[in-house]
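J.: Predicted model follows, preceded by the sequence.
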Amino acid sequence: TLFRSVTDIIHPDNITLAERSAQTIGLKVAGIDFITPDISRSWKEIGGGICEINASPGLRPHWIGNPERNVVTPIFNTIFPEGENGRIPIALITGSNGKTTTTRMVDHILRAAGHISGCVTTDGITINGEEILQGDVAGAGGAELVLREPTVTAASLESSRGGLLKRGIYTKKCDVAAILNVDNDHIGIDGIESLDQMASLKRNIIETATKKIILNAEDERCLKMSYDFPVEKVILFSMKQDAEGLKKHRNSGGTIVTLEQTKNKESIVIEVNGKTSKIIATDNIPATFKSLVRHNITNALAAAALGYGMEINLKTIAEGLKNFTPTLKDSSGRFNVIDDLPVRCLFEFAHNTPAIETTLKSIPNFTKKGSNICAFTCPGNRPDEHFDNFAKSFAGHFDKYICFERVEWRRGHKEGDISKRFAEALMKYGVSNDNIMQCPTQNEAMNVAANIAKTDDLIAIFGTDARYSLPQIRSAFKKLQTLLERM
């Protein structure tokens, strides 16, 4: 006959070579043209090799060679394994503040569970912890890149307000979804005029969850949403074990994630059907800086709830949170404390009033004996009252202020407009003009900060990504040191 089936006599070494060749070029199904004197003997023994790999192999020769063999079913079972639906576990995270850090924490939990995790945030995309794209892609564009990646086995996706407004929900279903909070940010922009409208926009995320919905029991709008879903589907989290919404949910048989204090040890715990289980002590989570950075404990509560909702065991959730560090690699721009410069520097992306006020509560734990210097900015497209509230939050917390602008954040403002508005607002709230400096660019602000700082001072930099501002201030200190050495 023209074709003869040799499937049952192929030597294992030849099978391995063919499989590895297909895997190398990323094919699950491939037609391998193998030249050898005897397919039943190893290519290592008698020679031979592959001359062609077909991405769309023809099956007809195999049917002709052995009409009794079922060729199609094994191929389908490889592509669509029995019991699987072709989907990967997906977590969607939204909110006004904390969503980037929470998304990254979930990414670490997924990787601790053995997944090749795709993570999308307003800072970029990582696949299995490796950055493949920088920039704000927390929407449909970033999600599509991750969900199309064939190696990804689970995804943690931040969903920003802008992404939802521009392209809406980008997946029909997800396993778990969380709304962390609904705060006063982006109100008055793009048609969102109230907190209730913002809550309605973010609610679209949790409507897609098939397993669990995670909500903040301390946020009145999140708590209100929880009543619209079956109690068994909702997981509430709260820093306060006795929060009213938490107690009601617990008494109704709902699952909660909260804090428990025992023998001077604070731990994240989960309560399911009246049974309390410890997940991890808060001081064992590096991002909390030994429990000093309280807002990252809140983020860890949400991440733990999301992990549990994805049916990951508590030990693995704890491992993921332990692996998440407040470094530039794991958590760029989110409370990064840098101590290898002449002066301690703290980088924090927070650029709305609630986030600023939350972060300021942790700042005293990191000050030294000297002065506290604050450099800050925010996007120029915020409503007028935002600039005033921003300055009001900062006033009185620092000794010196550097108001600066990011060129890409001017958004219609002329050079100097934003820094001037901040300076005027600071003076309105009692800050002396002598302690306020204005800079038209971020780089100039880093130079000014380095020049005015002294040993034991703290420089806190808000509204910037440390991946860019840290090299700038490092360069400024280096130039200053070179200048001093020449004097």
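T.: Arrived safely. This is a predicted model, so every value here is computed, not measured. Numbering: from 1, shown residues only.

J.: Going by C-alpha atoms from here, please, whenever you check contacts or count neighbours.
T.: Fine.

J.: Distance from stretch 304-322 to the middle of the chain?
T.: For stretch 304-322, the distance from its own C-alpha centre to the chain's C-alpha centre is 15 Å (CA atoms, centre = their mean, to the nearest Å).

J.: From one end of it to the other, what's the distance?
T.: 12 Å (CA to CA, to the nearest Å).

J.: cool, and stretch 323-336?
T.: Stretch 323-336 has an end-to-end distance of 16 Å (CA to CA).

J.: which residue packs closest to residue 50, ignoring adjacent ones?
T.: residue 34 (4.5 Å; CA to CA, 6 or more residues apart in numbering).

J.: Structure two is appended below for comparative analysis:
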Amino acid sequence: RVFLRSTGNLSTGGTATDVTDQVHPDNIEMAVRAVKAIGLDVGGVDFLSTDVTESYKDVGGAICEVNAAPGFRMHMAPSEGRPRDVGGPVMDMLFPPGTPTRIPIAAITGTNGKTTTARMLAHIQKLAGHHVGLTSTDGVYINGQRTVAGDMTGPVATRMVLSDPSVDVAVLEIARGGLLRAGMGVRTCDVGAVLNVKADHLGLRGIGTLEQLAEVKRIVVEVARETAILNADDPLCLKMADYTEAKNLCYATMDPTHELVGEHIKAGGRGVVLETGIKGQMITIYDHGANIPLLWTHLIPATLEGRAMHNVQNAMFAAAMAFSMGLKLEDIRHGLRTFDTTFFQAPGRMNIYDEHPFKVILDYGHNPAAVEAMCALVERLDVSGRRICVIAVPGDRRDEDISEIGRIAAGHFERYICRRDDQLRGRRSDEVPELLRKALMSHGVSDEQILVIPSEEEAIDTALRQAATGDLLLIFADAITRSWKQVIQFRPEAPPPTGERLRASRPEPVTASAAAVQEDHRHEFVRDSRGVRIAREEHAD
């Protein structure tokens, strides 16, 4: 005999002979036990035996190696014997047929409220035990930890979340800019919601009317597969219902007498309704004829005991989306009762600081609807002193939008401090504050009540120094983190900030002006298995 090799590996010239059908059952059982003992899902066993057709109990034998990454080639293309499809069973074991191959995706859009609603939903999902990926205007969050800072509401952020193997639920905030630039980043979502369509960013990127803006935001429900959720109190949202093919159609309304929603619920459709009871206002879910009282609004911290109606609506949408994603009612209640608009849970969204002798509310509101919501909240709060407001508008908004914000704010405060953002967006340094001052004065505010301080830091510092015991100070901020630190670190004895931080930028081209939404007097309803909706309008070619 001539000794050729010390091993019989295929790589060193060995041959493979398939004997699968001849291996004794005892030997198979021992090989399986060896793989399980090591804790492997897939393993290759090197079994030494003088005769594999006989039991190791009779002829002896040994296992010399268990491979965590066994080769398939010798089995699929043996030198002798029958080829075996070992890859197929392995794939079926790792990914059983019929199991879900995609994680649930919730997409949220709207002019106002989408960041808070997305954070509410992510909080509910996290407390229910899920590892949540969240995209928002202030970053990408994985399981509550911010991994990327900045405005992350576009396809790039979506890919970050969906490519993270630890994420089992995705909550995507979808903004107008990302949709226009590059789309959503996903072809479909499981649940899509449109909160509202209000005047903001009009005249930018070819969107000049509210109807055009609604067409952009409608994409979110057009691609929803399971449930489309719409604000029944917004006519432009209501008209989107006939453009979705989702299996379920859900309306959210703060009007329990809403005609269409009433018909929809009677037909077995899904709805979330704000109803008045003895103890206050109750968020109620209707689904397939069932009436499910969910939670009193005053028990939700983010609503300031039910006074912040915009957050009541946000909570209704978060509840509707969580319910439509199959979460238990107790998980939804627990999530809403533990979500608060602190700076750490929702930065720039109605953050309250009351450690000074006066109360401070900091908010990112930057369009007429947002400013109106905050002014309405201020009117509902008990204030023993004065109401003071630091107000601004982004420089790329139209003059008429700036004037509208001034009109809305007029009459709600005893003192106004008009400023501009760090990023001028094509405006002069004092142009936006002066436009606001003129708008306030034209609606009854005296010149003595108004200060124009262009710098955001200096404007906030002045407001903090002028505030007295019992006052309420509402700050519409742009640099959220810097402004919040300025509020909580304020000391009257410290010197005021000096210097300005200006950032020049090119404004987006302004196009056509917005047209007012005309009230829809039609009552032509479409009825099907999903409920009731308004028929879409037919446009002539």
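T.: Received it, and whenever you're ready, just let me know what you need. This is a predicted model, so every value here is computed, not measured.

J.: Give me the next element, helix or strand, following the helix or strand containing the residue nearest to residue 50 of structure 1.
T.: Residue 34 of structure 1 belongs to strand 31-35 when elements are defined using DSSP states H and E. Downstream of strand 31-35 of structure 1, the next assigned helix or strand under DSSP H and E is helix 43-46.

J.: Which stretch of structure 2 lines up against that following helix?
T.: Under the alignment (TM-score structural alignment), helix 43-46 of structure 1 falls on nothing in structure 2.

J.: could you point out which element follows that helix?
T.: As the chain continues past helix 43-46 of structure 1, the following element, by DSSP H and E, is strand 49-54.

J.: Excluding its own residues, what touches that following strand? List them.
T.: If you take CA atoms under 8 Å, 6 or more residues apart in numbering as the criterion, strand 49-54 of structure 1 is touched by 18, 22, 30-36, 43.

J.: ok, and for the next helix or strand after that strand, which residues are buried?
T.: Downstream of strand 49-54 of structure 1, the next assigned helix or strand under DSSP H and E is helix 60-65. For helix 60-65 of structure 1, burial by neighbour count (16 or more other CA atoms under 10 Å) applies to 62-63, 65.

J.: same deal with stretch 98-105 of structure 2?
T.: Neighbour count says stretch 98-105 of structure 2 has residue 105 buried, by 16+ other CA under 10 Å.

J.: Same check on stretch 383-396 of structure 2?
T.: Those buried within stretch 383-396 of structure 2 under the rule 16+ other CA under 10 Å are 386-396.

J.: Please apply the same query to stretch 279-292 of structure 1.
T.: Residues 279-289, 291-292 are the ones in stretch 279-292 of structure 1 that count as buried (16+ other CA under 10 Å).

J.: matching residues in structure 2 for stretch 413-427 of structure 1?
T.: Going by TM-score structural alignment: stretch 413-427 of structure 1 matches residues 427-441.

J.: ok now that stretch, how far from the chain's centre?
T.: 34 Å.

J.: now the helices for the stretch 251-400 of structure 1?
T.: Secondary structure of the stretch 251-400 of structure 1 (DSSP state H, counting those that start in this stretch): helices located at 294-309, 314-323, 328-331, 353-360, 384-394.

J.: what residues are up against residue 412 of structure 1?
T.: For residue 412 of structure 1, the contact set (CA under 8 Å, 6+ apart) comprises 380-381.

J.: Next one: the aligned partner of residue 213 of structure 1 in structure 2 from residue 96 of structure 2, what distance?
T.: In structure 2, residue 213 of structure 1 lines up with residue 228, judged by TM-score structural alignment. From residue 228 of structure 2 across to residue 96 of structure 2, the span is 30 Å (CA to CA).

J.: So between these two, which is more surrounded?
T.: Neighbours per residue (other CA atoms under 10 Å) separate residue 228 of structure 2 from residue 96, with residue 228 holding more: 31 against 11.

J.: What's the ChimeraX syntax to select whichever of the contacts of strand 49-54 of structure 1 are buried?
T.: Buried residues among the contacts of strand 49-54 of structure 1 (16+ other CA under 10 Å), as a ChimeraX selection:
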select :18,22,30,31,32,34,36,43
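
J.: Looking at the contacts of strand 49-54 of structure 1, which is nearest residue 110 of structure 1?
T.: Closest approach to residue 110 of structure 1 among those (CA to CA): residue 22, at 27.5 Å.

J.: shouldn't the closest one be in contact with residue 30?
T.: Yes - look at residue 22 of structure 1 against residue 30 with CA atoms under 8 Å: they come within range, at 6.3 Å.

J.: And the helices in the stretch 51-200 of structure 1?
T.: Under the criterion DSSP H, counting those that start in this stretch, the stretch 51-200 of structure 1 contains helices at 60-65, 72-79, 99-112, 140-147, 161-167, 195-206.

J.: With structure 2 overlaid, how far apart is the second one on average?
T.: Here helix 72-79 of structure 1 is compared with structure 2 after superposition; its mean distance to the aligned residues, by mean CA distance after the TM-score superposition for structure 1, is 4.0 Å.

J.: try the longest one
T.: Superposing on structure 2 and averaging over aligned pairs (mean CA distance after the TM-score superposition for structure 1), helix 99-112 of structure 1 comes out at 1.3 Å.

J.: which residues touch that helix?
T.: Under the criterion CA under 8 Å, 6+ apart, residues 93, 116-122, 128, 154-158, 180, 296, 299-300, 302-304, 306-307, 316-321, 323-324, 330-331, 334 lie in contact with helix 99-112 of structure 1.

J.: Secondary structure element holding the match of residue 213 of structure 1?
T.: Going by DSSP H and E, residue 228 of structure 2 is part of strand 224-231.
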